[in-house]
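> coordinates only, no sequence provided:
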């Protein structure tokens, strides 16, 4: 049975707006929340980047929906022992309604302390070791660890939830998907590609949950929506590995001319055509996803939630 969630964008909105969006999402009938974990936005036009763990604390009081980071990088900017404490506290505050989504991250957020940005293979090794450390800490035992990438000495979490925190792994290629299948409690990817879901399930993921996310721009003026998407989220239409290796918002802004309005029209749902919105989310259902999250780009958040509550969510397959 497919569930539908709302994707809170810390790159585009400040804490108060995010909390209000979460309330509107719950009232509109969304069943879960994703929230991004960034140090920088992708460009200055997005303009925000609050500390996700503070926002999750506020969410635990504002709504009753389950919350998941999409996604946290527990390897470079923050040591896995620190992420483990933040996640454990979040799980306690939400009454066990928290999942930790993790991935290998982007230089945009992770290079800020001057650490080198490793190649993909090394980042995957770091992520696997980080997950091992966090799972040990989630038990409440005292942990000492001398590994390839991390040291932990006499660390113990005293505030932990009653049940282990599920760790879902993000993957956009075969190597990360294989890691998710082998050690993850679930799989996260942003494209409705059935082949990746199949790889995850056959590689060891079995019936563990698969979650996906889509960005849309609701509005009554389709062309205005196209311009909004291009201004705020053109980074998502850049080819190759640029999203992982470019270090500052300015670099992404320099590449904005590579993304045309036609590219936006072809690749993002813009406007108020109900069938287009329903079709975009149904593609994830058809691809075998268990949870589908949607994010509204731009300022018309209330209009989006009214639109989805009355016209889109009632038509989605369950």
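Ah, there it is. Keep in mind that what you see is a predicted model, and the values were worked out from it rather than measured.
> from here on, just use CA atoms for contacts and neighbour counts.
OK.
> mind listing the helices for this protein?
The residue ranges that make up the helices of the chain, judged by DSSP state H, are 15-28, 52-62, 80-93, 107-110, 120-138, 174-183, 194-200, 222-233, 242-245, 249-254, 261-267, 274-286, 301-307.
> format the ones you listed as JSON lines; extra columns: mean neighbour count and distance to residue 8.
Formatted as JSON lines, the entries for these read as follows, by neighbours: other CA atoms under 10 Å; distance: least, CA to CA, whole Å:
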{"stretch": "helix 15-28", "mean neighbour count": "19", "distance to residue 8": "6"}
{"stretch": "helix 52-62", "mean neighbour count": "18", "distance to residue 8": "10"}
{"stretch": "helix 80-93", "mean neighbour count": "22", "distance to residue 8": "16"}
{"stretch": "helix 107-110", "mean neighbour count": "22", "distance to residue 8": "18"}
{"stretch": "helix 120-138", "mean neighbour count": "19", "distance to residue 8": "24"}
{"stretch": "helix 174-183", "mean neighbour count": "20", "distance to residue 8": "23"}
{"stretch": "helix 194-200", "mean neighbour count": "19", "distance to residue 8": "24"}
{"stretch": "helix 222-233", "mean neighbour count": "20", "distance to residue 8": "14"}
{"stretch": "helix 242-245", "mean neighbour count": "17", "distance to residue 8": "19"}
{"stretch": "helix 249-254", "mean neighbour count": "16", "distance to residue 8": "20"}
{"stretch": "helix 261-267", "mean neighbour count": "14", "distance to residue 8": "20"}
{"stretch": "helix 274-286", "mean neighbour count": "18", "distance to residue 8": "17"}
{"stretch": "helix 301-307", "mean neighbour count": "18", "distance to residue 8": "11"}
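> alongside the first one, take a look at this:
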């Protein structure tokens, strides 16, 4: 049975609201919670971007059962990998072993703020590979000196290490990223229900002598609302960027860029790819595509801050019942 998660979407909700939703989502029965790590929202209509690690620290204290993930953190530009390692170890202690570090190559939207040139995708992947190697070294608790192609670490050591080691889940999108990151990661993150990608990940791990069957974590946007037309309007206003695909989404630097790139996306285009309205069976069907592709964990994104509490109070439990029955 796939685990069903809830997304703490920092692009659409403030920090206090996110902590409140995290508690409600745990109470409703979600198995895990993932938190985006953004400096900018995708679109100005979303309107938020609190610091994910402060939010997760508060969530770790406010919840008891749900697993927690970054989904995902880029440990190469806005954050140095040595700092990410420290943050992850501390959060694991606060969460009593419930935390998994989700990593990815990042988006220009968030990383440009530190004034560095946005690298090509090949270089971003190489930077992420080196960053994971550094983080792994620091997780041992040993003193680390590192001088690589992209990063330096000077006599660093983590002094507060959790009893439960921090697992690393890495976001991939194609054969090259699978080949690079499957041997370095514990779990797979992917944003599309691609059966071939999942199979390639397992095969690559087995070829290196690692366990083949690991967790595969995906994410699915939904826009539940008692009124379908209202849901479609909200999804179009706040989530039309989603259809651009990651080749586009990773490179645009501003909310204005995303607004311009999606100005001709119609509400019906969004509704064709995102379940909108009160029909819970439509959400179950969409989750089914991930299950059939071999995903073990699917995190739902309820679009729009203003309907989070109603979604969690009215729809979450019956939806989870349907998903688990299916």
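Noted; the coordinates are in hand. On a predicted model such as this, the values are computed, not experimentally measured, just so you know.
> returning to that earlier point: closest one to residue 156 of structure 1 among the helices of structure 1?
The minimum distance between residue 156 of structure 1 and these falls on helix 120-138, with 6.3 Å, by CA to CA.
> can you give me how far stretch 77-86 of structure 2 is from the chain middle?
Relative to the centre of its chain, stretch 77-86 of structure 2 is centred 17 Å away, using CA atoms, centre = their mean, to the nearest Å.
> hmm, who's touching it?
Under the criterion CA atoms under 8 Å, 6 or more residues apart in numbering, residues 75, 110-111, 113-114, 116, 131-132, 134-135, 138-139, 153, 156, 158 lie in contact with stretch 77-86 of structure 2.
> again, only this time at 6 Å
Outside of stretch 77-86 of structure 2, the residues that reach it under the criterion CA atoms under 6 Å, 6 or more residues apart in numbering are 75, 111, 131, 135.
> repeat that for stretch 157-164 of structure 2.
For stretch 157-164 of structure 2, contacts defined as CA under 6 Å, 6+ apart pick out 89, 93, 97, 141-143.
> one more: stretch 273-293 of structure 1?
2-7, 192, 194, 209-213.
> report the buried members of these.
3-7, 192, 194, 209-213 (16 or more other CA atoms under 10 Å).
> quick check: the gap between the aligned residue in structure 1 for residue 213 of structure 2 and residue 99 of structure 1.
Using TM-score structural alignment as the criterion, residue 213 of structure 2 maps onto residue 207 of structure 1. As judged by CA to CA, to the nearest Å, residue 207 of structure 1 and residue 99 of structure 1 stand 17 Å apart.
> which one of those two has more residues nearby?
Residue environment comparison for residue 207 of structure 1 versus residue 99 gives the larger neighbour count to residue 99, 23 against 12, counting by other CA atoms under 10 Å.
> quick check: the more buried one touching residue 169?
No. Using CA atoms under 6 Å, residue 99 of structure 1 is not in contact with residue 169, being 10.6 Å away.
> next, count neighbours for the nearest residue to residue 238 of structure 1 once chain neighbours are set aside.
Sequence neighbours aside, residue 259 is the residue nearest to residue 238 of structure 1 in space, at 7.1 Å (criterion: CA to CA, 6 or more residues apart in numbering). The local packing count at residue 259 of structure 1 equals 18, with neighbours defined by other CA under 10 Å.
> ok, residue 68 of structure 2 next?
By other CA under 10 Å, 28 other residues sit near residue 68 of structure 2.
> so it touches residue 36, yeah?
No. No contact is recorded between residue 68 of structure 2 and residue 36 when judged using CA under 6 Å, the distance being 11.1 Å.
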